[in-house]
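Chemist: Next comes the sequence, and after it the predicted model I'd like to discuss.
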Amino acid sequence: MVVSDERQRVMPTDVDRNKGKVLGYKEAVLLTNPTNPDLKGEVDDKYFYSNDDKDGKVYGWISSTNPPLGFWMINPSNEYRIGGPLKQDLTTHVGPTVLTVFCSTHYAGEDLAIKFGQGEAWKKVIGPVFVYLNSNAAAKANPSILWNDAKKRMNQEVASWPYEFALSKDYIKFNQRGTVRGQLFVNDRFISKQNVAASNAYIGLGPPGEAGSWQRENKGYQFWTKTDNKGNFIIENVIFDTYNLYATVPGFIGEYKYTSNIKVTPGSNIKLGTLIYKPPRNGATIWEIGIPDRTAAEFFIPNPPSQFKVHKYKNNSESKFRQYGLWEQYGVLYPKNDLVYNVGTSNYSKDWFYAQVTRKIGNKTYKGTSWKIIFNLANVNIASNYTLQLALAAAHEADLHVYVNDEKIQKPHFSTGHIGGSNAIARHGIHGLYWLYSIGIQGKLLVKGTNTIFLVQSSGLSPFEGVMYDYIRFEGPHQ
């Protein structure tokens, strides 16, 4: 099975799964007596093979027959998919099964469930997708021959989009589409006095909505591309309609939205010129934890529990989080006391667990956890407000409370309320829907010297409840 250059491996069979032991949920099966003895002790789980839609243009299987046969799913466009380029979906799994998922709530939950009002009219063209078969005798010794050929064919299909053979009047052909182009910069005066090119940003057109609404949008078409290192972008083959322009920029929190609606007409070539994104910011950075990239991948990811053999890929470091039972390792590393992070001495890649999960009490009971961030302030302006920028990479059935220097008060200084249905912890997703909270903290709550911020995830009904952090930043007084 091949999902990417890194995720390639010999797979178990349906029979192997049926003989195995079902674990914490039905998709995860411990292989106890597989046909291939090298796989004994591994866990098979279809969620190991999920991909962001932006990375899911080609994937499939290579058989062991002589000559080998490649069986590939090619998605030449993601315009008909929902939730934007970072939406994760299943690709392949034991069967051998190959999927193209058009609409799902995976890694998002109810926020992406399609709902209709009374009498609401709706239609949408899904696909076409391309199924590609290839074969080469030399692939017996080098299966990558078929994979590399499939990638070449994928590039051909992408270049051929939109297809001309589709006859439906609802399928929009090339001459009924337009192009939007421009250049995106970031203006954060606390980082640079100059505007900074928004390099490698995901920028796209979607139905009108609020900033960031694209990740929960599920009825219209979306058209995304990636900026170059100077922030330039070209969005091609856009179906005629009215859109908002959105972007998410690595290295910066928040969501960009262009101020005006963009009306694309057949054959139009819209030049937006220079665009400026001002990310959320109230004051200078006092300290920060993580990297603002909408994932928890930079934090500490443990090895799986010792009873499970490591699920190996061609390049295992690329998918270290795609192992079963990682959430169980929190209790191993922190058997009695919860995580404490000391700003200035702790290292988030070693000392910040990738997910704030629940703690198991006894055989079947779980409870929420309380993490501490300890930091020192040389001076405090008690008359000013400070800001905690709290970006979450995922949340599942969570209720996150924030306390400042006193965890025992009756009401937290901030609460997210009950959020999230991504199930990203159980599904090895490293991110789900993105959440950003700019939390004001009164200076009078802080003290000169040692301060503590408590992050209390209060929900505790299952091992899969909790949050994944993307990035945390503590800002000085408003300026």
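Modeler: Happy to help now that I have it.

Chemist: Only C-alpha atoms from now on, for both contacts and neighbour counts.
Modeler: Will do.

Chemist: need the helices for the protein, in chain order.
Modeler: 14-18, 144-160, 329-333, 348-351 (DSSP state H).

Chemist: got the buried residues for the first one?
Modeler: This points to helix 14-18. 16, 17 (16 or more other CA atoms under 10 Å).

Chemist: Put this next to the previous one:
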Amino acid sequence: MRLHEGEPFKKVYGPVFAYLNSVSRVHDSEQVLWSDAVLQLSEEINRWPYDFPKSEDFVPANERGRVEGRLLVQDRHIKGGKFVYGHNAYIGLALPGDVGSWERQSKGYQFWSRADKVGNFTIENIVPGDYNLYAWIPGIFGDYKYNTTITITPGCIIQLGSLIYNPPRNGPTVWEIGIPDRSAAEFHVPNPYPNLINRLYIGKPLHNFRQYGLWNRYNELYPNEDLTYNVDVSDYSRDWFYAQVPRKIGNNTFQPTAWEIKFHLPFVMRGNYTLRLALASATRSNLVVRFNNPVARPPHFSTGLIGQDNAVARHGIHGLYWPYSVEVRSNVLVEGANTIYLRQPKVISPFQAIMYDYIRLERPEA
């Protein structure tokens, strides 16, 4: 957060609820305690916002507003351009800003909800003020923003009707890697070191990434050469390491890594191809992209130095979202075998890493 000279700032954090429970029986005590806590959680959610705070800055329920609507997606290369539902979309109100700016805001309040299976959503208990509506949809590349400012007044109910998201798209998909869900969880997360296992996560495959020291497994899986992924035969759940980390070559000495994506084009179309590149996390990294020439100067694309979320060091699977759309001139591609080089040259620490969310190559329209 950054405050200018003389800028006033005030924000309510809380109330904070702490729940302590106990059980007399030893058998299955953890499950009994957990189930009881989940039940209490649902009760507290139904009571929110609480009616007991006396602070004049805590807005009671009867002075808050509500927004309702439906989110649909239209992509001319998904189901022939027909509308599809914004299934399980994350939809929220935050301070007015650019597309995706909600992720880096901290001064204002945010109010979020999830759409149902047909895209219907309700955002409740919104503090009065001016907002933009933002959204992102698991399985769909990019961010949505409703371009009209929404003003919430005490007790209001705003019905937005159907909103249409047209995600970034320049042409048909040639190939794709991963799932656009802002997480690297679908990629290969290696087994933990036996002496470092956190037993809390044993038997919970969705939490494998929470184990300590997984980044060091990269050297063992790729001892001599960096990761190479062939889109025709490779499986991203098995062959794409969950994070592009530096290679350790000595005590506190590291080497840049350069991953390769290999693909075949039966012919090259005139016009520009597009590389959709979404990062789930970046920590003081610079992703440099080259096509068919690992030493091209200048590179075909570079993110510049980005990221400070430390997701690898914190045993996370995502941080801030970084979506990029890279124009690829057809003259850098060739008929037959092609290679994309993904290099991360910043290697002062082992945690200067990138987690990929999703990569897609689009060809020009016919």
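Modeler: Received it, and whenever you're ready, just let me know what you need. Not measured: the values here are computed from a predicted model.

Chemist: Give me the TM-score for these two chains.
Modeler: Taking TM-score structural alignment, normalised by the length of structure 2 as the basis, the two superposed chains have a TM-score of 0.97; 365 aligned residues with a CA RMSD of 1.3 Å.

Chemist: among the helices of structure 1, which is nearest residue 373 of structure 1?
Modeler: helix 348-351 (11.3 Å; CA to CA).

Chemist: Over in structure 2, find the residue span the closest one aligns onto.
Modeler: Counting by TM-score structural alignment, helix 348-351 of structure 1 lines up with residues 236-239 of structure 2.

Chemist: Measure the mean distance from that stretch to structure 1 post-superposition.
Modeler: When structure 1 is superposed, stretch 236-239 of structure 2 averages 0.6 Å from its matched positions, counting by mean CA distance after the TM-score superposition for structure 1.

Chemist: which residues are contacting that stretch?
Modeler: Outside stretch 236-239 of structure 2, the residues that touch it by CA atoms under 8 Å, 6 or more residues apart in numbering are 177, 178, 186, 187, 188, 229.

Chemist: just checking, what residue in structure 2 corresponds to residue 402 of structure 1?
Modeler: Using TM-score structural alignment, residue 402 of structure 1 sits opposite residue 289 in structure 2.

Chemist: Its match and residue 169 of structure 2, how far apart?
Modeler: 20 Å (CA to CA, to the nearest Å).

Chemist: One more: residue 277 of structure 2?
Modeler: From residue 277 of structure 2 over to residue 169 of structure 2 (counting by CA to CA), the distance is 12 Å.

Chemist: Have a look at these two and say which one is more surrounded.
Modeler: Under the criterion of other CA atoms under 10 Å, the comparison of residue 277 of structure 2 against residue 169 puts residue 277 first, with 21 against 16.

Chemist: so who does the more buried one touch?
Modeler: Neighbour list for residue 277 of structure 2: 323, 324, 325, 326, 357, 358, 359, 360 [criterion: CA under 8 Å, 6+ apart].

Chemist: When you filter the contacts of stretch 236-239 of structure 2 down to buried only, what's left?
Modeler: Applying 16+ other CA under 10 Å to those flags 177, 178, 186, 187, 188, 229 as buried.

Chemist: From residue 64 of structure 2, how far off is residue 241 of structure 2?
Modeler: Relative to residue 64 of structure 2, and taking CA to CA, residue 241 of structure 2 is found at 46 Å.

Chemist: more crowded one of those two?
Modeler: For residue 241 of structure 2 versus residue 64, neighbours defined as other CA under 10 Å are more numerous around residue 241 (23 against 20).

Chemist: ok, and the closest non-adjacent residue to that one?
Modeler: Leaving aside its sequence neighbours, residue 241 of structure 2 sits nearest to residue 188 (CA to CA, 6 or more residues apart in numbering; 4.9 Å).
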